[in-house]
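A.B. asks: Sequence plus predicted model, see below.
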Amino acid sequence: MQVKPIKTAEDNRTALARIEQLWDAEPNTPEGDELEVLATLVEAFEEANYPIDIPDPIEAIRFRMEQQGLEDKDLLPFLGTRSRVTEILKRQRRLTLNMIRKLNEGLKIPLDCLVKDYQLVK
């Protein structure tokens, strides 16, 4: 096993190619250990160089709706009236603390997404 730090995008591509070769390695074998170390190095490199920003609240709500096959009317228990649902989804109204709590508890949308600031459309 010859493992080295991942410093460049080329190093990352090489490590990913090796991971693909090792993908079916058994745990607690030299190949399995190499796979584990490479996966850790790639994860650290990609988190540092290709960060993924959390979505804003409306993107998070729409994503969850798509995941669960929900329609606007399914948000009534969390947001209130039909007009309020429309205003929220069109970014014309902000989420209240109560709405954020209900969306987090009911739809399991992470709080860090729901409390992120976003632009209103006037």
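C.D. replies: The structure has been received and is ready for your questions.
A.B. asks: For the rest of this, base every contact and every neighbour count on C-alpha atoms.
C.D. replies: Noted.
A.B. asks: Arg91: what secondary structure?
C.D. replies: Following DSSP: H, G, I helix; E, B strand; the rest coil, we place Arg91 in the coil state.
A.B. asks: adding another structure so you can compare the two:
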Amino acid sequence: MCVLINEYENKHYPIEAPDPVEAIKFRMEQQGLTVKDLEPAIGKSNRVYEVLNRKRNLTLPMIRKLHTMFGIPLKSLVGGL
């Protein structure tokens, strides 16, 4: 019965992969982080703004650092990849 319910929910109410930028913004809000706080993980402030404004994609090193330094789940940072 549980399997049937799970299959039904997956078919009719799929959960989309989280958006990496929204995951970062959410963590910033949760922990009161600023752009300056993200610089060690992403790069200079202009690079952080580029990522937050979706003008630049996250790189693998950025993803690793964001996960390690701020505890953002890897699944959230890789999004739909």
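C.D. replies: That came through fine. The structure presented is a predicted model; accordingly, all values stated were derived computationally and were not measured.
A.B. asks: Need the TM-score from the superposition.
C.D. replies: The TM-score (TM-score structural alignment, normalised by the length of structure 2) is 0.79; 76 aligned residues with a C-alpha RMSD of 2.2 Å.
A.B. asks: residue in structure 1 matching Leu33 of structure 2?
C.D. replies: Residue correspondence to structure 1 (TM-score structural alignment): Leu33 of structure 2 is matched to Leu70.
A.B. asks: what's the burial count for the nearest residue to its match once chain neighbours are set aside?
C.D. replies: Nearest residue to Leu70 of structure 1 in three dimensions, chain neighbours excluded: Arg64, at 8.0 Å (C-alpha to C-alpha, 6 or more residues apart in numbering). Here the number of neighbours of Arg64 of structure 1 (other C-alpha atoms under 10 Å) works out to 15.
A.B. asks: roughly how far apart are the corresponding residue of structure 1 for Gly71 of structure 2 and Phe78 of structure 1?
C.D. replies: Mapped onto structure 1 by TM-score structural alignment, Gly71 of structure 2 lines up with Lys108. Lys108 of structure 1 is 12 Å from Phe78 of structure 1, where distance means C-alpha to C-alpha, to the nearest Å.
A.B. asks: neighbour count winner among the two?
C.D. replies: More crowded of Lys108 of structure 1 and Phe78, by other C-alpha under 10 Å: Phe78, with 18 against 11.
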